[in-house]
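1. Sequence plus the predicted model coming up.
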Amino acid sequence: MKNRNIYFLLEQLSCFVLLVHVVLAANYAPRDKILLNCGANGETSDIDGRKWITDIGSKYVPPGMNSIVSDATLQKPSVPITPYMTARVFSSEYTYSFPLASGRKFLRLYFYPADYPNFDVTKGVFSVNAGQYTLLKNFSAYDTATNLNYDFISKEYSINVESGTLNVTFTPSRDTPNSYAFINGIEIVSHPDIYAGTSMLVGTFGSFDIDNFTALENVYRLNVGGQAISVNGDTGMYRQWEGDTAYIFGTAIGVSVDTDQNITISYPAGMPDYVAPVDVYETARSMGPTPEINLGFNLSWYFDVDTGFSYLVRLHFCEVAPDITKINQRVFEIFINNETAQPDADVIAWTTKSKVPVYKDYVVYLPSESPRQDLWLKLHPNTYMKPNRFDAILNGLEIFKINSSDGNLAGALPNPIQKQDIIDLSRVLPHDSGNKNGIIGGAIGGGIAAIFLVGFFLCFVSRRRKEKNQNSSDVTSNWIPLSLYENTHSSISTAKTNTTGSYARSAPSNLGRHFSFAEIKAATNNFDEARLLGEGGFGKVYKGEIDDGKTEVAIKRGNPLSDQGVNEFRTEIEMLSKLRHRHLVSLIGYCEEDTEMILVYDYMAHGTLREHLYKTQNLPLTWKKRLEICIGAASGLNYLHTGAKHTIIHRDVKTTNILLDKNWVAKVSDFGLSKTGPAMDHSHVSTVVKGSFGYLDPEYYRRQKLTEKSDVYSFGVVLFEILTARPALDPALPKEQVSLAEWALHSHKVGMLDQIIDPYLRGKIAPECFKIVTETAVKCLADVGTDRPSMWDVLHNLNTAIKLQESRDDGSANMVDEVSDEMPLNAKSKNIDGNLTDSTISNGLSTTLGGQSLATVDSDGLTGSDVFSQIMNLNGR
């Protein structure tokens, strides 16, 4: 009987524990939720569909407070209407008073430092206090946004409210003449006390307590290895999670891990699932599958922060690898600011089984040696424990600034940074790159002697040496001329003919016109800087003249110290020498002499499409012109996919690779990454991921399976770029808007896509045309490639759209010039020698020469390496 009673009690206890876990597993429902759109006229909705109320006549504004409401005089394309386009402006101290239930609250402040009537944007300098805490001191939203290259700013704080009222006070600076304070939006959301507790103090044997008297400022919140998570994707607290790629140090980014399986993440008893969304735990970043490489580098992130404060660093883990289910299979070390935070991190040891989340909290103090510095997080395999796998993993990361003893959270003005609009994935893959400290190079140094014997890998060796000794003045080049490349297929070349370093020419004769270096120098007036068009990752691009000044050309001269080299040089030549199409850029020839690698193209007078969309002094393109350009680019891509003998996948479609000639005819460029498509009995090509973040097909990124639908996804991003006139990836924007693809899909889902288009286009797009283009772009961005249209379908839809636009504009339904030559039969086209010949264009797709495909030369094996050709890209990649 006694045993039965014990069994019964245990059974009841188990049921109780299960019940508690089920209750905790529900998303958090905030008791207080205030969304205040300051200065707005009535209720408004943001791009996430959340309702914001106005503060005009609000109970949160005590009577007798002096202020005015104002509209921003200019809406930049990246700025949402709610809650940024209206503001409340204060010339003296002003306090909002919020009656709240006791407990923890997220306080979020939104600022758009624009010109407001009668106020100088540079004079908006002020302090903000919330209760006993100083959140901002002598804060300039304008200077902060300028230094960070942001258009608008949001701040998030976690504050415990005990009295039942939270007062938020804005005070213009006494140190700045004619200063004023302003606020565009205030958000207050209750949250459970999920950040409280005792954390290990890194670098000491002590601990640090987060309690009710601690205020926190969230400075970073990352979904490591995954995509950004919008406020609606959070667990009821409207937190925003961004991707981690912008914060990874160096070029060794490891491998993004996606479960991509029908698995269930099981939150353990005592850990509610609102600690972090399940999306955080379903994706991760690991070091990769190669132990020898993993042992030679740290998986590292860095974060710009204020000094003189302690920081709570919360790391989220979940072991999602199907083959890791036991202790000591993956053990790693965690370093924070070069101090050991955890010598033997083992996720399975913490959770006892896989697919169970866990988080670990650490606190680190940054002394005031300078106003700001980088906070470092590094992971490295643990070798002492002799685990089965030398690897490390991280799923999510949150960093909070902790208030000082006097209640201060205000920090220094951020350092000016150089914003990168496009992050190039090919330059951050571990197989061909190393970090700034050359750690990878050191790890594989033992194999250099063997690799050195193979001439084909000379560029690889020299790159590693360069990384290992990058601070040395003796830098090794990774340059191999095409002639030497040719010879390495059979034996180690001895083609060097004299002591000056020139090489015997042995490049194939069918790769186009061969220019001597003397001809190139004459064409560019000895590379006169006045002729410089731009500079990319491969080298500088000059405007030149050949054939006694009769032909204008773009001449790209490779930089011997560039990471891009012979593979891209050869791929570009071979691809473009075999393909001819009105909407593909034309390669005239090349020069390979005296270690020089130079490519000569048709001159594109109007540069890249991106140069006419944003960050430009050029006049905005009309909507019809944008459509015409996209139709031309779609035609070129469609030819690559269906018109050549073998499918050719471009692999790097973006607005900088769509060039415009003097007649505004669009031409697709940059074939350094291009890949021959799969054979008839295969659905995809398995290959390492290359491309540019913001345009990268997520299915290809997850599975390393490339299809022509990867180009379709990238083209969908291009369509939204012409609609919105903003970059595909903009780290300066709020977290939910960083990725144009994600932002556009979300805006379409909530029915607010019309609110994010380029203000210049508003009222100028026929509704029927807008509907077709946007629906086509949305379908292109389908997560699964088989759900996306073909490029031919895209081309057909765009042709229909432009007819509808023309019908509204002038009653005409004629095809635009850029498309008309794609449709007729028995057209004329140039053969690979440049001569006109009878051609047949079947369905606007396949160009033939005398019954033989123009691309009959087999394209198999033409694989790209790093990103190569950017004829007119001034910023490179």
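-> Noted; the coordinates are in hand. Numbering: from 1, shown residues only.
2. from here on, contacts and neighbour counts on C-alpha atoms
-> Noted.
3. can you confirm Leu9 is in a helix?
-> Yes. Secondary structure of Leu9 (DSSP: H, G, I helix; E, B strand; the rest coil): part of a helix.
4. ok, it - how many residues close by?
-> 12 (other C-alpha atoms under 10 Å).
5. any idea how far Phe16 is from it?
-> Between Leu9 and Phe16 the computed distance is 10 Å (C-alpha to C-alpha, to the nearest Å).
6. And here is the other one:
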Amino acid sequence: MINLKLLTLWVLTVLCSSHISSASDSFFINCGSPENATLNNRTFVSDSNLPTEIVDSTQGISLETTDSNSLPSGDESTLFETARVFSDESTYKFPIKQHGWFLIRLYFFPFVSPSRDLTAAKFSVSAQNFTLIRDYKPSKTSLVKEYTLNISTDHLSLEFRPKIDSFAFINAVEVFKLPENLLPEEAGLIATQKNLKLRTHAIETVSRINMGNLSVTRDQDKLWRRWDSDSAFIGEAHFGMPVENLKAVNFTAGGGGITEDVAPVYVYGTATRLNSENNPNTNANLTWNFRIEPGFDYFLRFHFCNIIVDPFGFERQISFDIYVNSERVETVDMTEVANGTFGAPYFVYAVMQKERSREGALNLSIGGVMDVSLYPVSFINGFEILKLSNEKRSLDVSDAVFSDSSSRGKSSNPRIGLIAGVSAALCVGLVFCMVVFWCCVRRRRKMQSVHSREVKQNESLIFSSSKIGYRFPLGLIKEATDDFDERLVIGVGGFGKVYKGVLRDKTEIAAKRGAPQSRQGLAEFKTEIEMLSQFRHRHLVSLIGYCDESSEMIIVYEFMEKGTLKSHLYDFDDDDDRKRLSWRQRLEICVGAARGLHYLHTGSARAVIHRDVKSANILLDESFMAKVADFGLSKTGPDLDQTHVSTAVKGSFGYLDPEYLTRQQLTEKSDVYSFGVVMLEVICGRAVIDPSLPREEVNLIEWAMKLVKRGKVEEILDPFLEGKVKSEEVKKYCELTEKCLGQNGSERPTMGDLLWNLEFLLQVQAKDEKAAMVDDDDLEASVVGSTVQFSVNGVGDIAGVSMSKVFAQMVVREETR
């Protein structure tokens, strides 16, 4: 009996070993699991019966989650059900038959089991003496880390080292050999004539981006890579448009050795291109913004495949430059393969030096060269950011290395000369320091005296009854915000952070503090103060004061207790019903915001165009009253004898008026379009761009308007509102929204017309609620009749009944009750 058990165990071990090795140098391991798991044509083998040459099965313990509902969604959830836990240093040792580049994927999910809480782990991971992760302390979310190493030995060691009194864990491991020529031997350094050898580094995948607003899942890539949509990284003012032409990709044409191993057809068959069809002289760059960890070099790879078909049938020059952080990397020229002739896909690559990435930002831009033709064409299909290990043989941010330029030149003087020079320098420096110190003391005393007087003067003004438009001392704002305590952050944007604060007289404030690298800048800072100083309206956020002391850019507003409209539509936890808005609340918010914008458009001799209307810029007070905020991009409208203002495109992606985007002609109707997008968010309860949704639903405007045109308005309704609003009212609301989203400004209502129609809808909703409460059949019938008859084009007659008469009849009926 014992021999039979040993024989069975031996057979299982041999089968597991042969299965893992069935593909040359490929290992897929389901850690801590007694069973194999199949995922995307890969079999992840249980590590319980692996040969000891790979892992000692006595190392660590196996754990299994007891709460399957807590697992991350998606196909990979199977790999997160179990884990192997190590209390001591442990190693997976993979035998290597063929040398070359290998890819390593590590899967982590810190579930809680009856015997161990994996969120308490703290450990490091290394491979081939490269530090991959140092002192990793997991959060409650899943994590997949991907690395690439060049292996020239007969094995690859993956080591887990727990911290003292802690432990390490791993859910799944992938190790497999990459195809030949997937990575080059070396890559050129940006702005230099030098090359850097890649095979001497460990490489970590930071971002893998598919252009064209389309994500690529692991099952669509031969090497099981995930490619994220570029929509989350697009800059504020973006002139791009998505393109898809999968059939055009031909990996065999033109040679070059490019195969689907480099990138799948879903990457080369989609692109983001410059939208120049409506303007033959378009002069703009396409820009994407990424975050990286400073202190490392980065390998950048750019993918291009000409899938652009000229809709006009004439030859265009397709030549453009690539820029990384404003430095030109390469010129791409595809003129010879234009007009629907598709050459082989190809890519260019470069290495970004760590001295050029100190701020942790990486900006990619592509744009036309100086001699571009009419209707310029520039595009990109894919982009990869890969981090390279540094001098410490590490990829962990805690080991970042910054070059010290002051130490590059070493003295060649003799020892005696060095000592004499240092001594002389010290003497001179000592005298100099004494003089500077004496001057600083005098200056400091003088400054303290002046500052003391200024603070007393400012405080007497700040605590006056109006509290409007005063220049705050920096010290007072720091006091109100606990020195900009991170716990008081209530919002983050391109400008920086917004802090909640409390003044000495208990007035609550919101302090918007521009970050040093803020995209808002000094011009927008001044614009916002000027705009808010001259306009006062109950539906515009009120300015309390500002601070420009010590190079700070801080604007102080009234505090809005309920936050942004966005946070009550979709930017919250699914189970937080306290954030959800009723249909009436949504209409009241739309009416309030429309009143604020209507005042901007008509409250002075020249209209003021907000230029950044979006749900994140509509704030709600404690009573859910809406107020429009963020006037940094606002622009004074055209004179009476002009139709528009010509200006550079600024705003937020997804909300930009297409007419303004293509022609750079700004009008009040641009705000109407953006408000129409907000109205869609209000009724659908979802974001303008959501890459997590199926492809046809990613873009809210395209998806929703397609259903509206088909008469299927009920399919776009926020599920929370189902059964709580009449279909007739939804239909009328959608018709009004559709008018706002007209491609041409002339098709859209004015903000005044829009406001009247929204107020009418609100009146109808109020009557519906009243009718439901008192069961007044006559009243309900009159209201239903009213809902069917109203215009979205203006405030004139509604099917023969004027708007004023309708409201008058409502008021009379209300008073007679």
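-> On my side now, so go ahead. No experiment lies behind these values; they were computed from the predicted model shown.
7. Correct me if wrong: Thr848 of structure 1 contacts Thr837.
-> No. Between Thr848 of structure 1 and Thr837 there is no contact under C-alpha atoms under 8 Å: 9.6 Å.
8. Looking at those two, which one has more neighbours?
-> Comparing Thr848 of structure 1 with Thr837 by other C-alpha under 10 Å, the one with more neighbours is Thr848, at 21 against 15.
9. And the strands in the stretch 651-800 of structure 1, which stretches?
-> Applying DSSP state E, counting those that start in this stretch to the stretch 651-800 of structure 1 gives strands spanning 658-660, 666-668, 675-676, 685-686, 705-706.
10. which stretch among those comes nearest Thr551 of structure 1?
-> strand 658-660 (16.8 Å; C-alpha to C-alpha).
11. mean per-residue distance, the closest one to structure 2?
-> Strand 658-660 of structure 1, aligned to structure 2 and superposed, deviates on average by 5.3 Å (mean C-alpha distance after the TM-score superposition for structure 1).
12. which outside residues touch that strand?
-> Strand 658-660 of structure 1 is contacted from outside by 585, 604-609, 633, 666-669, 872, using C-alpha atoms under 8 Å, 6 or more residues apart in numbering.
13. As TSV, the residues you listed with neighbour count and distance to Phe90 of structure 1 would be great.
-> Below are the contacts of strand 658-660 of structure 1 laid out as TSV (neighbours: other C-alpha atoms under 10 Å; distance: C-alpha to C-alpha, whole Å):
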residue	neighbour count	distance to Phe90 of structure 1
Val585	27	56
Met604	23	51
Ala605	17	50
His606	18	47
Gly607	23	46
Thr608	26	44
Leu609	27	43
Ala633	29	51
Ala666	32	50
Lys667	27	52
Val668	27	52
Ser669	28	52
Met872	30	47
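14. Nearest to Phe309 of structure 1 among the strands of the stretch 651-800 of structure 1 would be which one?
-> strand 705-706 (45.5 Å).
15. Show me what the closest one is packed up against.
-> With contacts taken as 3 or more C-alpha pairs under 8 Å, 6 or more residues apart in numbering; DSSP states H and E, strand 705-706 of structure 1 sits against strand 685-686.
16. so what does the strand it packs on touch, helix or strand wise?
-> strand 705-706.
17. secondary structure element for the residue nearest to Asn36 of structure 2 when sequence neighbours are not counted?
-> With sequence-adjacent residues excluded and distances taken as C-alpha to C-alpha, 6 or more residues apart in numbering, Asn36 of structure 2 is closest to Val45, at 4.6 Å. Secondary structure assigned from DSSP states H and E places Val45 of structure 2 in strand 42-46.
18. what's the average distance of that strand to structure 1?
-> Comparison of strand 42-46 of structure 2 with structure 1 after fitting gives an average deviation of 6.4 Å (mean C-alpha distance after the TM-score superposition for structure 1).
19. Let me know the next secondary structure element after that strand.
-> Counting by DSSP H and E, the element after strand 42-46 of structure 2 in chain order, helix or strand, is strand 61-64.
20. List the buried residues for that next one?
-> By neighbour count with 16 or more other C-alpha atoms under 10 Å, strand 61-64 of structure 2 contains the buried residues Ser62, Leu63, Glu64.
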